[in-house]
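Undergrad: okay, here's the prediction I keep looking at, along with the sequence it came from:
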Amino acid sequence: MSWIDWTVLLAFLGYTIWDGTRRGKDASTIEGYLLANRSMPWWAAGLSVMATQASAITFIGTTGIAYVEDMRFVQTYLAIPFAMIFICMFLVPFFSRMQNFTAYEVLEERFGLKTRLTTSGLFLISRGLALGVIIAAPSYVLALLLGLPLYLTILIIGVIATLYTTVGGIAGVITTDVKQMAIMMFGLIFCFILIWVNLPDEVGFEGALYLAGSLDKLTVLDLNFDLTEKYNVWSGVIAAFFLMASYFGTDQSQVQRYLTTDSVKNARKSLLMTAYAKIPMQFFILLLGVMLYVFFIFNSAPASFRASEPVAQNEQQQIAEQKILKEYEVAHLSRREAALAVVQERDPDTQQLFVETDAALNAARDAEMALQAEIRQADVNDTNYIFPYFILNHVPVGIIGLIVGGIFAAALSSIDSELNALTTVSIVDWYQRLKGDLHTEAHYVKSSRGVTFFWGALATVSALLMGETRSIIELVNQIGSYFYGSILGVFILLLWVKRANGIGALIGLISGMFSVFAFDRLFFNTATGNYSFIFPWDTMPDGYVKAIEFLWLNPVGTTVVIVVGFVVSLASKNK
């Protein structure tokens, strides 16, 4: 990056620290520090909800998924409007009436302290694990963009987020989230327009869509019901409903946003903002990834976006790499000529030739990735490096710094929210509850700041120790799917199963967690039709695929919790 871009980036990071910490003066009480005295405007809370979920995961990972695959990932978000209506009807009034600090306080009155602590403990574990990923994943990309050591980018993200969240509390978090969301959207829209205007004149936007459609890149909906397929309409509407209802309705990082508003009406409005805006926003980001694919049909691109320099270490590998890169270069030129021809002719023969040349190029790309994996003795992919490569090589000077700032903003907007939520649960559900309400407001505010610093430091250290991830956004959703369904089941027992009691809810929750982990390790042999449990330490036999993909773990966990919780509750009452 040029000195101009560095100046823009440093100015943005400096402003973020100032903007977040200046709200510290409003956090003199525990309610002010954790809930902003329930005085935040609905639109700010709504933007914070969107920014918390979006993060660098959306900025980097989603565009990469569309580039490598297609747009079917948008199906994951089809359930959001239904989940938001469900939450607005049932959970928001319930939380508002209870005037609680956390989503898990309400469990104790009916199900007892053990259930409250177990559920909140699962939140601490799940979000604590995810927070390290949220810091680590964009740090790899930013290290490449900035030419800095990896540990330094991790420290920059971790330290800045921890600093202003520790000082400013939830008000500082929401204030910075609003600006960070604006920077993120500016960067995405600018890149989309930049790609559009730099396409060849004879192609244009309509021609780009025709080319993408020829390669099935514009595939959005998959109507086939298949539990082994990650993304289809059924997993997006049914399975993802449980994920989204639990994430937005029972995850403290989201619940805390609408608890900062002053009424049920404003809490609902903050959630409905996401219900209306999330699918169009996600569709646009995926379309940006598709347009990026078309852009690199007509512009040079490396065989691997992850490493622009050859990685071969011995003569045999050097020969193999030279052969692969030659094949890639020939395929790239052939594909470009075929693409121009198909835009002009638009007949089946030229279209088929274009598809074949694209397949040849991707075969060379796959061979290069396999060679890198062999040399590095590790799984290698470049999904998370595609969009950053475009930024670094095709965005004008000055704007690069702002867009890189947008990636930082995307990372920070999720980290600060998670830190504040982890602190709230740690203080309210554990420290304050177990120690008793014996201390002053000043003590709890001071303790909250100390706990925020602890979680920030722990997440930063775990990010430093973490390996590189395959796809940022998928990994975070997978981590959440291990926990969310079971936690949602406990809240359903609370609201609608009147006969459920504490022992039933607790055993149901534990059973739900075990069922999720069991189904996650269930594999299907496509040749014999046999099912087998294969644990992570076992060698994966050939021909096996997952029996159900990760989104379906959510309804599994919810169903098991409800059924077991109801049965055990009845049995314990009869006994």
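TA: Arrived safely.
Undergrad: C-alpha from now on. contacts and neighbour counts both.
TA: OK.
Undergrad: now Cys406. Nearest residue, chain neighbours left out?
TA: Wrong residue type there; residue 406 is Gly, not Cys. What sits nearest to Gly406 in space, not counting adjacent residues and going by C-alpha to C-alpha, 6 or more residues apart in numbering, is Met184, at 4.8 Å.
Undergrad: which strands and helices sit next to the helix or strand hosting the one you found?
TA: Assigned by DSSP states H and E, Met184 belongs to helix 150-197. Helix 150-197 sits against helix 3-21, helix 30-35, helix 42-56, helix 113-146, helix 204-214, helix 264-298, helix 399-424, helix 441-465, with contacts defined as 3 or more C-alpha pairs under 8 Å, 6 or more residues apart in numbering; DSSP states H and E.
Undergrad: and here's the other structure:
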Amino acid sequence: MSILDWSVLLGTILFITVYGIWRTRGAQNIEGFLKGNNREKWWTIGLSVMATQASAITFLSTPGQAYEDGMRFLQFYFGLPIAMVIICISFVPIFYRLKVYTAYEFLESRFDLKTRILAALLFLIQRGLAAGITIYAPSIILSTILGWNINLTNVVLGVLVILYTVSGGTRAVSITQKQQMAVMMGGMIMAGIIVVNLLPPYVSFPDAIQVAGEMGKLNLINFSFDWNDRYNVWSGITGGLFLFMSYFGTDQSQVARYLSGKSMGEIRLGLLFNGLLKIPMQFIILFIGVMVFVFYQFVQPPVYFNKLEKEKVYETAYAERMVKLEQTHHAIYKQKTKHIKALVKGIQSEDAGAIVNAKTNLNGFNKQEKEVRNQVKDLIKEVNPKAETRDTDYVFITFVMQHMPVGMIGLLLAVIFCASMSSTASELNALASTSLIDLYKRSVKEGGSDKHYLNMSKFFTVVWGCLAILFATLASQLDNLIQAVNILGSIFYGTILGIFVVAFYFKYIKANAVFWAAVVAETLVIFIYIRTEIGFLWLNPIGCLLVIFFGYLFQFLRSAKQ
């Protein structure tokens, strides 16, 4: 990287870190540390909620997802606007009226202490693991670019986030996220403009869109119903609705973002703002990934995008096999080039026959390319059985490093780091507040001073930060980061949501019944995930409905005995 790129990257990260510490210095009470003294306006809430969800994984992995699988991942978010409306109507008024610090406090008043602790523990397990993944995602970048030890990179990034989160708590998180969102979306929009301008002069923007469509990458909507299909309209609206209701309504990393709101009206506006803008934001990021795919139809892509893993093969006796595979890949691309040009020519002349003929030929060469890539992955696996062979997380960063102009490289790296810092800060803040309010203050030390709880909150922030760094060292075993986070959430979120849905809408079901229903439901969800091929989004409604079903069953059996 150039000096300019390093200056942009380091300057952005250090400015946001120092700014967050300076603006929120001197938090003297637990109310200010955990709820920001309820000062936030709706736009801050909306941007903070969006920034918390938009981790580095969003900007690192989503374009790669689109490169490989097209834009059908967008359907994952179709349930989000509906979820925002339900949360504004049902969740927000109760949380706001009770003036809770965490979502799980409400469960004790509705049920009992053990149900509150169960929900809090499920959250701590899920979010603690997810925090590790959000730290790991950008660590891939520095380790790939500089050859740094990835564990050292995890530590550096984790410590930066811990610094300003410990300093200012919730307010530090919210304030820094506004700057981070500006960097993130500004950088990605500029990247989209540049990738289109990098296309050959004879390929216009409309041509590029049609090329993407003809090659199956603009697959936005899929109405076919399939339990095993992760992304279709039905899984997005149904499974996504349950996932987002749980995430935004019961996950403390999100609930804390709007509990700091100035009024109920500000909170509702902030959540609706997020519901309206999140789908367009994801569309833009996915579309950039599709344009990167189109770009690589005219510029030869690497046979394998994880450069470090590929280079390890060249240091072994398998080097000659890798050379031959790269030569084969190059030869296939050279033959493919004339057909992609024929496709563009057919599109420009509106020649349907030429388009069909070019697509047929391109599909054949794409299959050959895929076969060679699979052979490369198999070879990498032979050299290193523990290697991560799915390389979609490296697609966008490879494009950035090899083809972006000076200055933009540093900015786009800053985008990914800002995203990681914003989501990780929210997670650490939420993990600390849940540990303090729902476990420590409630069951370990009641009646402590405000100063004591403030210090313990900072202590828990540091502890969870260290654990997140530790979990990050295990994240390299995952295939695709964005799917890993969503799968992890889906395993736990349905059960947590089920507890809250019962609390809000099913007064017949009491404490013991919902507690054991949640235990049974979570066990069954884990079993279903391990033993079946069902799409992970369906785990959310399954978990929720199982809690309701078993809650009714256990309550009925209990009532029948009395």
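TA: That came through fine. Keep in mind that what you see is a predicted model, and the values were worked out from it rather than measured.
Undergrad: map Ser426 of structure 2 onto structure 1.
TA: Superposed on structure 1 with TM-score structural alignment, Ser426 of structure 2 falls opposite Ser417.
Undergrad: list the contacts for its match?
TA: Shown in contact with Ser417 of structure 1 (C-alpha atoms under 8 Å, 6 or more residues apart in numbering): Thr52, Ile170, Val173, Ser253.
Undergrad: distance of it from Thr63 of structure 1?
TA: 23 Å (C-alpha to C-alpha, to the nearest Å).
Undergrad: my read: the residue nearest to Gly406 of structure 1 touches Ala410, true?
TA: Yes. Using C-alpha atoms under 8 Å, Met184 of structure 1 is in contact with Ala410, at 6.6 Å.
Undergrad: give me the common contacts of the two.
TA: Counting by C-alpha under 8 Å, 6+ apart, the residues touching both Met184 of structure 1 and Ala410 are Phe59.
Undergrad: neighbour count for those two, which is higher?
TA: Neighbours were counted for Met184 of structure 1 and for Ala410 using other C-alpha atoms under 10 Å; Ala410 has more, 29 against 25.
Undergrad: and the gap between the more buried one and Tyr385 of structure 1?
TA: Computed as C-alpha to C-alpha, the Ala410 of structure 1 to Tyr385 of structure 1 distance reads 16 Å.
Undergrad: cool, and Gln351 of structure 1?
TA: 29 Å.
Undergrad: more crowded one of these two?
TA: For Gln351 of structure 1 versus Tyr385, neighbours defined as other C-alpha under 10 Å are more numerous around Tyr385 (23 against 20).
Undergrad: and that one? What does it align with in structure 2?
TA: Using TM-score structural alignment, the partner of Tyr385 of structure 1 in structure 2 is Tyr394.
Undergrad: tell me if its match really is in a helix.
TA: Yes. Counting by DSSP: H, G, I helix; E, B strand; the rest coil, Tyr394 of structure 2 is located in a helix.
Undergrad: my guess is it meets Gly64, correct?
TA: Yes. Tyr394 of structure 2 is within contact range of Gly64, at 7.1 Å (criterion: C-alpha under 8 Å).
Undergrad: what helix or strand does Pro302 of structure 2 sit in?
TA: Going by DSSP H and E, Pro302 of structure 2 is not in any helix or strand.
Undergrad: if I look at it, how far off is Thr153 of structure 2?
TA: 25 Å.
Undergrad: what's the answer for Tyr164 of structure 2, then?
TA: Taking C-alpha to C-alpha, one finds Tyr164 of structure 2 at 18 Å from Thr153 of structure 2.
Undergrad: shared with structure 2, which of the contacts of Ser417 of structure 1?
TA: Among these, the ones still in contact in structure 2 (both residues aligned by TM-score structural alignment, their matches' C-alpha atoms under 8 Å) are Thr52, Ile170, Val173, Ser253.
Undergrad: who's in contact with the last one?
TA: When contacts are counted by C-alpha under 8 Å, 6+ apart, Ser253 of structure 1 touches Thr52, Ser417, Glu418, Asn420, Ala421, Leu422.
Undergrad: cool, and Leu145 of structure 1?
TA: Leu145 of structure 1 makes contact with Met1, Pro388, Tyr389, Leu392 under the criterion C-alpha under 8 Å, 6+ apart.
Undergrad: residue nearest the centroid of structure 1?
TA: Of all residues in structure 1, the one closest to the mean position by C-alpha atoms, centre = their mean is Ile473, 3.9 Å from it.
Undergrad: that one matches what in structure 2?
TA: By TM-score structural alignment, Ile473 of structure 1 lines up with Ile482.
Undergrad: contacting residues for its match?
TA: Ile482 of structure 2 neighbours (C-alpha under 8 Å, 6+ apart): Ile57, Thr58, Ser61, Thr62.
Undergrad: show me what the strand or helix carrying the third one is packed against.
TA: Secondary structure here is read from DSSP H and E; on that basis Ser61 of structure 2 sits in helix 56-69. Packed against helix 56-69 of structure 2, as judged by 3+ C-alpha pairs under 8 Å, 6+ apart, are the following elements: helix 113-146, helix 264-298, helix 395-403, helix 408-434, helix 481-505.
Undergrad: if you compare the ones you listed, which one is most tucked away?
TA: Among the helices and strands packed on helix 56-69 of structure 2, helix 408-434 has the highest mean neighbour count (mean count of other C-alpha atoms under 10 Å), at a mean of 29.
Undergrad: that helix vs structure 1, mean deviation?
TA: Here the mean offset of helix 408-434 of structure 2 against structure 1 after fitting is 0.7 Å, by mean C-alpha distance after the TM-score superposition for structure 1.
Undergrad: between helix 450-472 and that helix, find me the angle.
TA: Counting by axes from the mean of the first three to the mean of the last three C-alpha atoms, to 10 degrees, helix 408-434 of structure 2 lies at 130 degrees to helix 450-472.
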